[in-house]
Every structure is written in structure tokens, then in C-alpha cells.
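[1] Got a sequence here, can you build the structure:
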Amino acid sequence: MKRRRLLGGLVAAGAAALLPGCTEEEVPRPPLPLSAGEDGGVYWPLGRALSVTLRTRWRSDPLVTSGSADNQERLRDGRARLAFSTVDVADEAQSGRGPFDAKYPLRALAGLYSDYVHLVVRAESQMKDLDGLAGRPVSTGAPGSGTEIVATRMLAAAGITLRGFERHRLDLHDSIAALRAGVVDAFFFSGGLPTPAIAKFVTDGDSPVRLLDLGQYLDTMRSQYGEVYASGWIPTNAYGLSSVTTVSIPNILAVPHTIGAESAYQLTRLLFVAKPRLARAHPEGRQLDPRSAIDTYPVPLHPGAERYYREQKRA
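    Predicted coordinates:
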């Protein structure tokens, strides 16, 4: 009798150990693929760092992607449940414009930091503005990237159509290699400061480069596309190059509108738990702040994220 009671107790204890809340390692964790971005950009180190913290509740792995437009497509078809995106691309996705053939309602968990449009040319180049790109080989970014969208818009603002130059659709690493080899005369990239691959390219020093000033195109772009674009500045201390004005674009962390309020709340909470890790991964991680994170225009905040920010305000 005592033996049966002992065995029964052991069975009950074993069953209890399988119940949620016993230990975090034993709780089944649902998948949460995170669309990050190109290896060499800023999304990638931040995505890797964030995934480490998210693994306390989800099986989260960062995905190498082409960038914002690719990330939106992955949210749409379910390959991702969380994604970095610039707000201009997110606006196109939720409106069903540009590369997106149907509206897809999104929600934001937080505003993060801003991207800055880079136009990199060789140091000895005589180009001074976008007019100098006419007829030349230029990389406008990889298909599916936010870079490609903003570069195309900026060229149009300067009156240069896609037929007005030799277009190459290369990712960041291939753009750098093509500029180094003389295959292209310039390349665009939209990223935070400093963008790791560009910083390394400058530091290598084998192909001296400079940045073109792009600030003069902001007003035209804002008149056509609204407040998704803002004034930006790439200072000398970003890369050790002469400072330039440019166009900046806010970034958000986006989710499908179908994600539940509790999951969105926990994702937002863990994003801020991860801030020290994000800051170690890249300087832009330091920009995360609950006071500015609520600004995700034109993508609405998820109600679960709103709950988190209300609690922080009361704390």
C-alpha cells in the first residue's frame, strides 16, 4: 500500500512538472520567426540580440532578408510574425500600393530609430548630386529592400527615371563589391548609423569613398509621400567622412494585426527588457525609449503595446 502511494506520488509529481509554470525550459514555446534584414545592415545585429531575449517565451530566430519590403511580405504570408520596417514601406503595405498588390493591416509595437539614405561614390568621382547619376551604373538596392523603394522615389524627385541610368539591383555587400570593382559608380543604402558594412568598407581604405548630400530632395519627397520622410544628417563621426544632409525614415517593429493583445504586450515588454542587449549589439539600440516609441505614424500601435505604454506612464 505504501509502495502504491509512493509510486502514485511520483507519477503526480512528474505530471505536475509538465504543467505550465513549472520551469521556463519545460514550457512549450510557440515559434516566433523575426524578419530582420541584410547581414551588414543595422536590422541584423538588433534582430539577433532581440531574439535572444524573446526566447524566454518563444522559439524566435532572426531571418536574413532583403529588407523592409521583403519583411512585409513575410508578415503577410506567415513566414514571419515580427519584423523590422521603415514606415514608408509599412505605409505602402497597409495601403496596398507600390510593390504590394493588396492592403495588409499592420500594427506596430514600437518606434525604434531612424534610417538615413546613403549615396556612396568613389572619392575621386566628380558627382555632386543626383543629376550626376544620369547614364551611369548605379545600385539602387536589392529587390525587396526599403532601399530600393526610397532610392527610386528620390531619383524621381530629381527628375531621373529608371531608364535614365544603368540600374543594378544589388544587396549591400554586392553593392560595395561592385563599387570597389568599378562595376557601378554609386550605390544607395538606407540604414542606421553607422551601417556596419559601410563602416567596414570605409575603414578598409582600399577604395576611398565619400557620401553625396541629398537633403535638397526632401521637400519634393514629402510633398509626394507625406511625413514618412524627414530631414536627416550623417555626421563626420559616423564614418570619418565629410558630413552630409540627407533624408531620414523612422523604423518600427511591426506585427500582423491578428496577433493577440497579450502576446503584443509581452513582445513590447521584452523589447524593453532587451534594451541593454540591443545597445551592445549596435549604437542605434540606445535610441529605444518608451516616450518616443509610441510614435509609429502612419502605422497604429497594437492595443497590447498601448497597454504596456500606459503602464509605463503610470509607473
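[2] From now on I want contacts and neighbour counts done on CA atoms only, so please keep to that.
    Will do.
[3] Helices of the stretch 201-315 of the chain, start to end?
    Under the criterion DSSP state H, counting those that start in this stretch, helices of the stretch 201-315 of the chain are mapped to 218-225, 236-239, 261-273, 275-281, 290-293, 303-314.
[4] top helix in the chain by residue count?
    When the chain is parsed with DSSP state H, its longest helix is helix 2-17.
[5] Name all residues that make contact with S95.
    Applying CA atoms under 8 Å, 6 or more residues apart in numbering, we find S95 in contact with A102, K103, Y104.
[6] Counting neighbours, which of those end up buried?
    By neighbour count, with 16 or more other CA atoms under 10 Å, those hold Y104 as buried.
[7] Which members of the contacts of S95 are positioned in helices?
    Among these, no member falls in helices (DSSP H).
[8] Same list, the contacts of S95, but as CSV with distance to G192 please.
    What follows is the contacts of S95, written out as CSV (distance: CA to CA, whole Å):
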residue, distance to G192
A102, 29
K103, 28
Y104, 26
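[9] and this one, so I can compare the two:
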Amino acid sequence: MIALSKHIAFALLLALSIPATAETYTIGTGNQSGTYYPLGGMLAKLWSENIPDFDMRAEVTSASVENIVKVASGRELAGISMGNVMEQAIEGTKPFPRKMDVAVLFALYPNLVQFIVPANSDINSIEDLKGKRVSLGAPGSGTRISAINILSILGIDKNDMDSQALNYSATTRALANGQIDAGVIVGSLGVGAITELSLTRNVRILSFSAAELAKISTANPAYYTYSAPAGIYNDVGAFMVPAVWNVLLVNKNLDNKLAYEMTKVTFEHIDELRKAISVTQSTTVDNMDELAGVSLHPGAQKYFDEHKIQQ
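    Prediction:
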């Protein structure tokens, strides 16, 4: 037993004496058919190539809620989330059991609340979803939280329909196969899952009425009205929907210098990011603090303030 203890002690001493290699981190993203995953992968690549002793990879997750919980608990260094879910995390409201120790590095791009139906469907309004088979998004996803919250604001309960909990890929497959009547994807304009579906099936995106949009933004100012032109998806007409900013989040106790470097590297290499991920045209220094009521991490705030001084 004494000999074994000596071996353990020696192994620990040896481990402590080995020079440290690059730290390996993860960034929480989302489903592989959404925008979060390729965006997270590109950010990881930029940081790994331009921050000394730093190595990051993108992790497939159920998106916003899971990313926030993992970042707050130190299991991920960074994550991507919808702004409204980030607000709930900071406030400690459902689905979070308490206030989460997270902060924003910078706003990314707007997410649109897109309810998809077959083109020949008799569903022509949000009210028509009652009694239908509707996928509201995967458990723990920002899509599901947003869909349920928005429907609730409009006086529609998830129990008013045959609600299902499917992720992006499963939602579009179920729509294509006639297994559901409607599905919601809260994602970027031109998100891959809907783009691919529209190439093989005739679909529509439901428009919200002006009264519905006003009611939503009044109840939750994180949402604003987005008017999408026709032709974004194959043979899909123009539509008006609620939108909310996505944000890049980190633990609020993340080292200020590292937070500053992650922000600085992103914007110094923003052209590379935009070539790979088109929605990041909206990712600008001026838009960093676009999510109202949520403070930037001090490291990111330093970079933002420096930019403002230079203008």
C-alpha cells in the first residue's frame, strides 16, 4: 500500500512537471443542419490559429439552453445562444433554476422565428396552428423556448396542438414525409435546413400579422419585426416574422485578457468569417451590444470602447 502511494505521488509529480501544451476548449453550437455549428467551427478555427497556446473545437449540442448551462458550469469556454434565452439565463427565469454566470462577448446576427407549412396547407395564420401536429423544436433548444413563449404571448398554449419536440433535421424530414402539419425553425435568414427542404418540397413560411408582431415586441422587447423578401427560399414568398439577435457568450468570470483577445481576433479576421458564414455580415463592432439590457463581458467591453474612441 505504501509502495502504491509512492507510485501515485511520483506520477502526480511527473504530471505537474511536464510543460503545458495548448489549452483545449470547446464552443457549444447546435444541430449540424443549422447555422450555429458551422459558425462555431469557424470561430474555433480563427481563435486556434491566432491566439497562442489556444486550441478549440466546435461541439454539437441542443443549442441555446445547453450551451448556457455548460458555459456557466465551466464545461464549455464559449457558446452561441438566442438573445431572449440569454436574457432568461441572466435573470434566472425558466427554464433556468437560478441566475447563470454568463456574459456576452458580442452580438452575432438576427434569428427569425419561421413556422413552415406545406404550400398547399390550410394553415394560413398562427391561429390556424391550433389542433395541428406541430414541431416546436428540440428539448433544451432556443427554438422550443422561443416558439412556446411567442405562442403564449398570442394566447396559444402548446397543449392547444399536437406538439412535438423535434430538432431541425427531424422537423424538415417530418414535414417532407407528411408526419407533421407545421414545424418551427428559429434560425438565420436562409438557414440550411429550410433551404434544403424547399428544394424538394413546396413550402410556405407563415407571416405574423402586424397586431401579433406588436403584441410580441411589447411583451418581450428582445424581439423586433423582420420583413423577409420573396425568393430567400426556393419558391417561397415574402413573410414577416419576429426576430431576435443571437449572441456569443462566455462565463462572466472568464479572464479579461482572453475575452479581449477572442473579441479582437474575431473582428481582425471578420472578412474570413463572412466568406464562410454569410449571415455574419451583421457581426460588426457597432452591433456588439445590440442585445439591449445585457452587458458585455469586461474584456469585450474594453475592445468595444477602444473602437468607439477611434471613430
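[10] quick one: TM-score?
    In this superposition the chains share a TM-score of 0.88, using TM-score structural alignment, normalised by the length of structure 2; 287 aligned residues with a CA RMSD of 1.6 Å.
[11] sorry, back to before: in TSV: the helices of the stretch 201-315 of structure 1, plus distance to T245 of structure 1 and mean neighbour count.
    As requested, these are exported to TSV (distance: least, CA to CA, whole Å; neighbours: other CA atoms under 10 Å):
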stretch	distance to T245 of structure 1	mean neighbour count
helix 218-225	10	16
helix 236-239	11	14
helix 261-273	31	18
helix 275-281	25	18
helix 290-293	23	16
helix 303-314	33	16
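[12] Can you lay out these as CSV showing distance to S248 of structure 1?
    As requested, those are exported to CSV (distance: least, CA to CA, whole Å):
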stretch, distance to S248 of structure 1
helix 218-225, 9
helix 236-239, 15
helix 261-273, 23
helix 275-281, 21
helix 290-293, 16
helix 303-314, 25
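[13] Would you state the strands of the stretch 151-300 of structure 1 in chain order?
    Assigned by DSSP state E, counting those that start in this stretch, the stretch 151-300 of structure 1 shows strands spanning 166-168, 186-191, 209-211, 230-234, 244-256.
[14] Just name the most buried of these.
    strand 186-191 (a mean of 27; mean count of other CA atoms under 10 Å).
[15] and for that one, what are the contacting residues?
    41-42, 114-122, 133, 137-141, 146-147, 150-151, 172, 175-176, 179.
[16] try 7 Å this time
    The contact list for strand 186-191 of structure 1 (CA atoms under 7 Å, 6 or more residues apart in numbering) reads 41-42, 115-121, 138-141, 147, 151, 175, 179.
[17] Narrow those residues to those in strands?
    Taking DSSP state E, the ones among those that sit in strands are D115, Y116, V117, H118, L119, V120, V121, V138, S139.
[18] neighbour-wise, which of these leads?
    The most crowded member of those, judged by other CA atoms under 10 Å, is S139 (30 neighbours).
[19] Tell me which of the helices of the stretch 201-315 of structure 1 lies nearest to R4 of structure 1.
    R4 of structure 1 lies closest to helix 261-273 among the helices of the stretch 201-315 of structure 1, at 42.5 Å (CA to CA).
[20] Packing partners of the closest one?
    Contact here means 3 or more CA pairs under 7 Å, 6 or more residues apart in numbering; DSSP states H and E; on that basis helix 261-273 of structure 1 packs against helix 43-54, helix 303-314.
[21] Now these in a markdown table, please, with extra columns for distance to T296 of structure 1.
    Shown next, in a markdown table, are those (distance: least, CA to CA, whole Å):
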| stretch | distance to T296 of structure 1 |
| --- | --- |
| helix 43-54 | 17 |
| helix 303-314 | 11 |
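[22] out of these, nearest to L193 of structure 1?
    Closest of these to L193 of structure 1 is helix 43-54, at 11.3 Å (criterion: CA to CA).
[23] That closest one to strand 244-256, inter-axis angle?
    Relative orientation of helix 43-54 of structure 1 versus strand 244-256 (axes from the mean of the first three to the mean of the last three CA atoms, to 10 degrees): 40 degrees.
[24] Now do helix 43-54 of structure 1: distance to the chain's middle.
    Averaging C-alpha positions (CA atoms, centre = their mean, to the nearest Å) puts helix 43-54 of structure 1 11 Å from its chain's average.
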